[in-house]
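Enquirer: Everything below, folded, please.
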Amino acid sequence: DLLTKKGKFSEASRPNQKFYDMIQMFRETMEITPVTTTDLIEPQKICVCVRKRPLNKQEVTKKEIDVVSVPGKGTLLVHEPKHKVDLTKYLENQAFHFDFSFDESATNELVYKFTAQPLVRSIFEGGMATCFAYGQTGSGKTHTMGGDFTGKQQNSAKGIYALAARDIFTYLNHRTYANLNLSVYVSFFEIYNGKVYDLLNKKTKLRVLEDDRQQVQVVGLEEVLVSSAEDVIKIIKIGSACRTSGQTSANANSSRSHAILQIILRYNDRATTLHGKFSLVDLAGNERGTDVSSNDRSIMVETAEINRSLLALKECIRSLGRNSDHIPFRMSTLTKVLRDSFIGEKSKTCMIAMVSPGMASCEYTMNTLRYADRVKELNGNSKATKPSKGKEELSSSSEDENVDLSVYDAISRVTELEEKVYADLKRANMLVQEMDNISYNIEEGLPCLMAYSQELMDNILMLQSAVDQERQATQTH
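Expert: A predicted model of the protein is given here:
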């Protein structure tokens, strides 16, 4: 298999040939134990998995090098190409560990078995479940959630949306749950530029309301009563066709909104009473403003809003991970509508981090994997947020209300400084490697070491100050 791969990429462009050879040599030393259908699945509140897609046609044409390896069931390696100070090429092989990792040969069925499928039972037991796909534009999120593509045609029966619907109806007819007298409803909406649009009702713009107990409602959202998995597949096709898309440097038809399919269980005799809910989320791609193919202001605002909501999601997860009494759900519409999915004893969440294998996407792949690491920090002992005091009534979260800029700015500053400290530490690590070299001259290297150390200390102090400001901003929000 390795020889086959070696032949496939033997014509890699000359500047990267050395990196390719180094990666192939490393892979030849690896013991490969991929995920199989017979592997055990342990029940847990938070499951974080990663999926690597194959090199696409565009990457193969450009002779991109595959820098991602999946040697084990829960391990993923990134062979990050680096240059030393003297321009010598080397690899920084970074390992990440998650609950499960899937290589490019994994099917949607296999990924579903270890991610969303274990959550289906929980909604029949009165719980809230969430499965979301996160990653760079073009990393395969919509393929995983919505179904296989043949050209631009999508087979909606082969995605996690449809596979979950199939199993929900299997459970519904099982004798264990048949006496609960439940009906299945489906809603499908998108969040675009911080606003909610109903994908099953001509993209009608909807308001998000929150009561004093922090219960969130999307007012006027259409819920369709369904009687089979086939009904759900039809709804997926209708909604997916309406979803907002645009062009980025990574994808000519990129999804520019967060799409949320909710499969809801309600009692037949009490149609308004919720028994359980499964939210399946295909997040918009996480790219920088410089990655969009237009300088149009609306496109730049769109990209900024996507990144803002993904940042808000990350901050909520971080707050939950450290058992914070204050969780900033109001920072974005995305985190508002997903609020009930992250708290409560019966809530379960699964994240599928999607990564692109090409060398040109290495930075984005690393960012996605770090984000997934943050999610994994969320444990099962998170505290629910405390309801605020006051009149118990629905109040508009305001369709025109923007996220508190002081909160957003504070969090953005923390994120920026985190990256600076991380970069400083990597440079310091390079210096350590240089000092191991027998020809290293301590007298010549000392000034550089002192400069790096001072810059690192300055950035750490600024990061501490930014974290304090963030805490104050979120507490007063």
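
Enquirer: From here on, just use CA atoms for contacts and neighbour counts.
Expert: Noted.

Enquirer: what distance separates the start and the end of stretch 50-70?
Expert: 10 Å (C-alpha to C-alpha, to the nearest Å).

Enquirer: likewise stretch 217-226?
Expert: 21 Å.

Enquirer: mind checking how far it is from the chain centre?
Expert: The chain centroid and the centroid of stretch 217-226 are separated by 25 Å under C-alpha atoms, centre = their mean, to the nearest Å.

Enquirer: Then stretch 456-468?
Expert: 27 Å.

Enquirer: in that stretch, what's buried?
Expert: 456, 459, 460, 462, 463, 466, 467 (16 or more other C-alpha atoms under 10 Å).

Enquirer: tell me which of those residues is nearest to residue 125?
Expert: Using C-alpha to C-alpha, residue 467 is the member of these that sits closest to residue 125, with 39.1 Å.

Enquirer: so that closest one makes contact with residue 414?
Expert: Yes - the criterion here is C-alpha atoms under 8 Å, and residue 467 meets it with residue 414 at 6.1 Å.

Enquirer: before we move on, the earlier item: mind checking which of the buried residues of stretch 456-468 are in helices?
Expert: 456, 459, 460, 462, 463, 466, 467 (DSSP state H).

Enquirer: Can you add distance to residue 227 and give those back as TSV?
Expert: Listed next are these as TSV, based on distance: C-alpha to C-alpha, whole Å:
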residue	distance to residue 227
456	60
459	57
460	57
462	57
463	53
466	52
467	50
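
Enquirer: Can you tell me the centre-most residue of this protein?
Expert: residue 134 (2.2 Å; C-alpha atoms, centre = their mean).

Enquirer: and this one, so I can compare the two:
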Amino acid sequence: MVAQNGTNIPTTSKLARYSTKASIQAFTNNKGSFKGTKPVSRQTNHYSPAVNGTGEVLSTTVPCTPLNPPTQYQQIPVLKPADPPPQTQQLTHLYSNNTAGAIRGSNSTTVAAAAAAAAAAAAKDRRSNVVKEVAKLKKNREERRQRQAELKEEKEALMNMDPGNPNWEFLAMIRDYQSNLDFKPLRDSEVVEDHQITVCVRKRPLNKKELNRKEVDVVAIPSKNQVIVHEPKNKVDLTKYLENQHFRFDYAFDETCTNEMVYKYSARPLVKTVFDGGMATCFAYGQTGSGKTHTMGGDFHGKTQDCKKGIYAMAAKDVFRFLNSPSYSPLNLVVTASFFEIYSGKVFDLLGDKAKLRVLEDGMQKVQVVGLTEKVVTTVDEVLKIINDGNSARTSGQTSANSNSSRSHAVFQIVLRIPGLNQIHGKFSLIDLAGNERGADTSSANRQTRMEGAEINKSLLALKECIRALGKKGSHLPFRASKLTQVLKDSFVGENTKTCMIAMISPGLSSCEHSLNTLRYADRVKELDASDPAAGEVNTPMYSPPPSRSPNMSRNLQDVSMVDDDLAALRSLNEGELSADLYNFHEAVSQLQEQEDEMLDKHKSLLESGQKWLQKDKQLLAMTKNVDYDQDAYSLQLLNLLQTKLATTQDLVETVLAFRKQLTTEEQFSQNIIRGGHR
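Expert: From the prediction side, this is the model:
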């Protein structure tokens, strides 16, 4: 609407007005009853453009003329569109001639925009809840689709980084986690620390077979003493996630470290201990195929091993270097070397046609490996030849991890002896342990495999507790629990003893469980540190030492009662690892091995006696050639000979029957293990 002076008057402004509803005037005919109604319209307020002398538009209202003018005029509230439910406002009087709120021409555009916004807000608020909910769902759907599209693009990008890898999700999570790590691996310039017990961890690189399978590397070594295992996990809804497990040891070697570097921080400090009159041991421990034989024996080129690059050879070089040094050359020590293996609880000489050896303890409680071949060596080349000969004779078998796996503990010993006295000055034992996985990991599950696996696991448990005893003065040493710890007894007793364990781990995802078991084993060993204030608080069962014996008395180490005591000690110290069924099985296997040795000894004795009996038979028959031979003497001697034969044979028969009964017992306990799921 345009005023007389040309000023625009907003048509959207709403002024107070009367209702446009028609009023009803009733009229009655005959006794007040309704005869009809007559609608009468009322006028509404409207703009009447009028301009005063100032140029302002005056708001003039034309009042309605009702049929019956009211005596009092009412004020009608106006609702603002954007306001909440009604709150009354005072308006100008309906019949006021001059109404307040004049509008200036210069502000008309702003007022119009504000009015339009208010109208839009009012229209929006007037929407129903259903319309609002639909709009909200639409917005959420669009946002969800956008997120899904972004995730799809990210997934495709990650898959393109590792095309064809079924574990690309875990690989992406590992990369993301490692991107926040500050890698500072062990350097050759680091100082070598001196420990009575040193525990190291070495990670090997992925081999060709694992690379072809697109294995994921789940092991990280961010610092010189820290190891992280990214263990893949799946939630109930199959969502993948990582459980990052941290371990800390004395040294951690990543896949770039060489054998020389491993030797420098692990076995090399032990050489001086040997020349100072001590006993030192170095173990390589881990899963089959984790690199134990590579570390101890040297690099492999196909099936050929280069012994010059192994810890055996490097230790021999340092031994001769110390031997010729000014500090130790006046001692004129003699160096000897021996190499034997422990397989299924039996000791075999690798330098003597794999002859079976006896392990005995003399009256001074010193363990002796009877019949072990010791060769005097004067050069490193002679030592390398012994290592080559021993490795070629070592027992091996096929497992799921390695087609040519060493299934025995190989013990290479360098002994320093004082000339003339045949007295040991120092001993360095380097042990390549059998794989720490259970016997069920082999292709077959016959009795020999079960006994082999049982002996390996039992010896590893006993070894762990013997090493732990080094840091606990007065603790019982359960060395009789296995043949391995029996032959290494002198390395665990005495003041000047040091031990180093190199735990070998495989980096592949498929070996994650075995690698974690290896790290937990090594971590448990390191808990024994003598400086640990809690070391003396561990509830370690104490046992009395064996009774004293006369100096000329010797006994076989595998005395049943003593072995049982040490097995019980192992069980009490390793309740989580040695269940009741496994304990019974180990006990049955130990008794079976003893009865086997007894049976073989009696059989050999029978054969040796048979040669004597044959000579005696010939002598008796020679007596009968005389015409007047003494029949009484002949018959008496023959009777005595036959009774001796019968007694010896009957004793062997009873031993064989007892052995076969023990075979049945072992079979029953093994079935209990299978049913209990302990294998």
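
Enquirer: List the buried residues for the lengthiest strand in the first structure?
Expert: Secondary structure assigned by DSSP state E gives strand 270-282 as the longest strand of the first structure. For strand 270-282 of the first structure, the neighbour count (16+ other C-alpha under 10 Å) marks 275, 276, 277, 278, 279, 280, 281, 282 as buried.

Enquirer: Against which helices or strands is it packed?
Expert: helix 117-124, strand 128-135, helix 141-146, strand 258-267 (3 or more C-alpha pairs under 8 Å, 6 or more residues apart in numbering; DSSP states H and E).

Enquirer: residues in the second structure aligned with the longest one?
Expert: It stands for strand 258-267 of the first structure. The aligned range for strand 258-267 of the first structure in the second structure is 409-418, by TM-score structural alignment.

Enquirer: What range does stretch 443-459 of the second structure cover in the first structure?
Expert: Stretch 443-459 of the second structure maps onto residues 293-309 of the first structure, going by TM-score structural alignment.

Enquirer: next one: stretch 618-630 of the second structure
Expert: Aligned using TM-score structural alignment, stretch 618-630 of the second structure spans no residues in the first structure.

Enquirer: sorry, back to before: how about the residue nearest to the centre of the first structure, what's its partner in the second structure?
Expert: Aligned counterpart of residue 134 of the first structure in the second structure: residue 285 (TM-score structural alignment).

Enquirer: residues contacting the nearest residue to that match once chain neighbours are set aside?
Expert: Among residues not flanking residue 285 of the second structure along the chain, residue 503 sits closest, at 4.8 Å (C-alpha to C-alpha, 6 or more residues apart in numbering). Each residue near residue 503 of the second structure by C-alpha atoms under 8 Å, 6 or more residues apart in numbering is listed here: 199, 200, 201, 202, 284, 285, 286, 518, 519, 522.

Enquirer: so the last one is in which element?
Expert: When secondary structure is defined using DSSP states H and E, the element that contains residue 522 of the second structure is helix 512-526.

Enquirer: same check, this time on the fourth one
Expert: Assigning secondary structure by DSSP H and E places residue 202 of the second structure in strand 197-203.

Enquirer: what's the mean deviation for that strand versus the first structure?
Expert: On superposition with the first structure, the mean distance recorded for strand 197-203 of the second structure (mean C-alpha distance after the TM-score superposition for the first structure) is 0.4 Å.

Enquirer: what's that strand aligned against in the first structure?
Expert: Using TM-score structural alignment, strand 197-203 of the second structure pairs with 46-52 in the first structure.

Enquirer: which residues of the first structure does the helix holding residue 522 of the second structure align to?
Expert: With TM-score structural alignment as the criterion, helix 512-526 of the second structure aligns to 362-376.

Enquirer: Residue 140 is in contact with the residue nearest to the centre of the first structure, correct?
Expert: No - counting by C-alpha under 8 Å, residue 134 of the first structure does not reach residue 140; the two are 9.3 Å apart.
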